[in-house]
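[1] here is a sequence with its predicted model. Questions after.
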Amino acid sequence: MDTRELLKKVSEGTMSVEQAEAELKDLPYKDLGYAKLDFHRKLRSGFPETVFCQGKPDAYLIQIFQTLYERNGEVLGTRASAEQYELVKTVLPETVYDPISRIIKIEKENKAKEGCIVICTGGTADIPVAEEAAQTAEFFGSSVDRVYDVGVAGLHRLLSQRERIQKANCVVAVAGMEGALGTVVAGLVENPVIAVPTSVGYGANFNGLSALLTMINSCANGISVVNIDNGYGAGYLSTQINRLAVHK
């Protein structure tokens, strides 16, 4: 329950002042000892805290998911393994898992999606990172249009999708190898472009460093760059941009 919902219950008389006071004690954050869960994240930034699952001990992960779900009614986790999903599902049966993006989530039903974010990939191998971005954006309330496998090796594929790309409030360009897709897309549209370098490629790709440097050094305007394979960061930022465009 967030602050607005709590205050509404008090004003409607469905919650006593004493109950509200008890709830408010935990509102800023919940200290689990090994984790301090930020209950005010949505109040400050518009979106609830996300769980980075990779590396977390099983018992910690379960309690973190349970606590956030009880508080927010939904929870998003990134970089989750299939084993972690099965573990969380034993205590939260509503949990769903996408093995491609490695997203684990419990989402509120009938959540409205607004605006438009287009997510492009250079190749099929970039889709896991792109899906992390797409599912993050959708979880946070954005409508996403996927335009996959439109890399610069066959530029006609990208140009044939130009109309779809230009309608977006924000475009996410996901690419490995030399990472040229972000620059090309930014040269075609007037709206912001978020470039995501991936670790896809051969030796001199240096696990995404080559694509990262290409994107950072782009001569195209209106392009920003997130870290290598950081689909979550791109999905989050694109949703912020999309939300501003929708509500301007």
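    On my side now, so go ahead. Numbering: from 1, shown residues only.

[2] drop to CA atoms for contacts and neighbour counts, all remaining ones
    OK.

[3] and the contacts of the longest strand along the chain?
    If you go by DSSP state E, the chain has its longest strand at strand 114-121. With contact meaning Cα atoms under 8 Å, 6 or more residues apart in numbering, strand 114-121 is reached by 127, 130, 133-134, 141-151, 164-165, 167-175, 181, 238-239, 242-243, 245-246.

[4] could you turn the buried ones of those into a ChimeraX selection?
    Remark: buried members of the contacts of strand 114-121, expressed as a ChimeraX selection using 16 or more other Cα atoms under 10 Å:
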select :127,130,133,134,141,142,143,144,145,146,147,148,149,150,151,165,167,168,169,170,171,172,173,174,175,181,238,239,242,243
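
[5] which ones among the contacts of strand 114-121 lie within helices?
    Applying DSSP state H to the contacts of strand 114-121, the entries found in helices are 127, 130, 133-134, 164-165, 181, 238-239, 242-243, 245-246.

[6] now do the longest strand of the chain: distance to the chain's middle.
    Remark: strand 114-121 is offset 12 Å from the chain centroid, using Cα atoms, centre = their mean, to the nearest Å.

[7] try stretch 95-111
    For stretch 95-111, the distance to the chain centre is 11 Å (Cα atoms, centre = their mean).

[8] same question for stretch 92-112.
    12 Å.

[9] same check on stretch 63-82?
    14 Å.

[10] what's in contact with that stretch?
    By Cα under 8 Å, 6+ apart, stretch 63-82 touches 1-2, 35, 37, 39, 48-54, 88, 91-92, 97, 99, 101-108, 132, 136, 139, 232.

[11] excluding chain neighbours, what is closest to T124?
    Leaving aside its sequence neighbours, T124 sits nearest to D149 (Cα to Cα, 6 or more residues apart in numbering; 5.5 Å).

[12] second one coming, line it up with the first:
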Amino acid sequence: MNEEALDRLLRDVRAGRTTIEAALAALRWLPFADLGFAKVDTHRLLRRRAAEAVYCPGKTAEQIIRIADTLRGAGAPVLLTRAGPEVAAAALAAFPDARHVAGASLVVIGALPERRIGSVGVLTGGTGDLAVAEEAAWTAEAMGASVTRAYDVGVAGLHRLGAQRDLLQRARALVVVAGMDGALPAVVAGLTRAPVIGVPTSVGYGAHFGGIAPLLTMLNACAPGVAVVNIDNGFGAGYLAAVINAGPEARRSPEEVSGETALCDDDAHRLP
């Protein structure tokens, strides 16, 4: 249930179109829906105002479909992350509005927001980082952000980054995905006022240690303004970028907004 649905329900009770018993039945599942194998948080959209996600590894296709079906009632897109071919096929069969983003091992259920706001940039050091970057980009788009992609602009050919000056200047948040030595986020942070979210990937040879090397590089970035998520965590980076992009207005409760409006109305009627 989202804010609009809750508002409609309460208005229907007040107008006598819905009984108190029916409203209680609808609200009873607000905290979570107990499926036995999972307690699905159906209240999260009200708190976070963001798309819901299901991490697929370790769950059966049937479990994932039941969780996703429960979450769909909230009214926001549902993301199935790290979705393999079996899960993707099951989701496409179960949900007519689902799409499989194979390059990101992602399934998106439901329509993305028509109105996109702000500017989030997603950059990669190399083409090998695309899967993680696409997970980040789709996540941010599902949360209403306008996303620009700039791929294969790593430090091995730093002149390629220069062509992205406009993006570096206008972005509200930048997701920078890199494997190997993981130097790109620090370089980007030195060229922009936007916060940089570094995503180390498991792309690299031997002493790269499956992403540990770029993770440590990003954590030790000399340029200020760099935050780092876990190895290959495109979802976490895209989510954080979208929250930053939305700004403080999106994090204010309706009560705060209505309270400020009431104060402004009072001030308008005061004599100087």
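    Perfect, I can see it now. Source: prediction; values computed, not measured.

[13] TM value for the aligned chains?
    Remark: TM-score between the superposed chains equals 0.94 [TM-score structural alignment, normalised by the length of the first structure]; 248 aligned residues with a Cα RMSD of 1.8 Å.

[14] in the second structure, which residues correspond to the longest strand of the first structure?
    Mapped onto the second structure using TM-score structural alignment, strand 114-121 of the first structure spans residues 117-124.

[15] in that stretch, what's buried?
    I117, G118, S119, V120, G121, V122, L123, T124.

[16] pull the distance from the longest helix belonging to the second structure to the chain's centre.
    Counting residues, the longest helix in the second structure under DSSP H turns out to be helix 254-268. Here helix 254-268 of the second structure is found 30 Å from its chain centre; the criterion is Cα atoms, centre = their mean.

[17] and stretch 122-134 of the second structure, by the same measure?
    16 Å.

[18] and stretch 110-117 of the first structure, by the same measure?
    Distance, centroid of stretch 110-117 of the first structure to centroid of chain: 14 Å (Cα atoms, centre = their mean).

[19] what is the burial count for the residue in the second structure that G208 of the first structure lines up against?
    In the second structure, G208 of the first structure lines up with G211, judged by TM-score structural alignment. By other Cα atoms under 10 Å, 24 other residues sit near G211 of the second structure.

[20] distance check, G211 of the second structure against A150 of the second structure.
    21 Å (Cα to Cα, to the nearest Å).

[21] quick one on the thing from earlier: need the ones in helices among the contacts of strand 114-121 of the first structure in JSON lines (columns: distance to H156 of the first structure).
    Putting these into JSON lines (distance: Cα to Cα, whole Å) gives the following:
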{"residue": "I127", "distance to H156 of the first structure": "20"}
{"residue": "A130", "distance to H156 of the first structure": "21"}
{"residue": "A133", "distance to H156 of the first structure": "24"}
{"residue": "A134", "distance to H156 of the first structure": "24"}
{"residue": "R164", "distance to H156 of the first structure": "14"}
{"residue": "I165", "distance to H156 of the first structure": "14"}
{"residue": "L181", "distance to H156 of the first structure": "13"}
{"residue": "S238", "distance to H156 of the first structure": "25"}
{"residue": "T239", "distance to H156 of the first structure": "28"}
{"residue": "N242", "distance to H156 of the first structure": "27"}
{"residue": "R243", "distance to H156 of the first structure": "31"}
{"residue": "A245", "distance to H156 of the first structure": "29"}
{"residue": "V246", "distance to H156 of the first structure": "30"}
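
[22] so who does F47 of the first structure touch?
    R41, F140.

[23] what kind of secondary structure is it in?
    For F47 of the first structure, the reduced secondary structure class is coil; criterion used: DSSP: H, G, I helix; E, B strand; the rest coil.

[24] measure it to I127 of the first structure for me?
    24 Å.

[25] also T136 of the first structure?
    Taken as Cα to Cα, the span from T136 of the first structure to I127 of the first structure is 14 Å.

[26] next: A112 of the first structure.
    24 Å.

[27] any residues touching stretch 152-161 of the first structure, and which ones?
    Residues contacting stretch 152-161 of the first structure (Cα under 8 Å, 6+ apart): G122, V147, V150, G151, A180, L181, V184.

[28] among those, which one lies nearest to V196 of the first structure?
    Proximity of the contacts of stretch 152-161 of the first structure to V196 of the first structure (Cα to Cα) peaks at L181, which lies at 9.5 Å.

[29] now check that closest one against the second structure: what is it aligned to?
    Looks like L181 of the first structure aligns to L184 there (TM-score structural alignment).

[30] its match contacts G154, correct?
    Yes. Under the criterion of Cα atoms under 8 Å, L184 of the second structure makes contact with G154 at 6.0 Å.

[31] okay, now G58 of the second structure: neighbour count?
    8.
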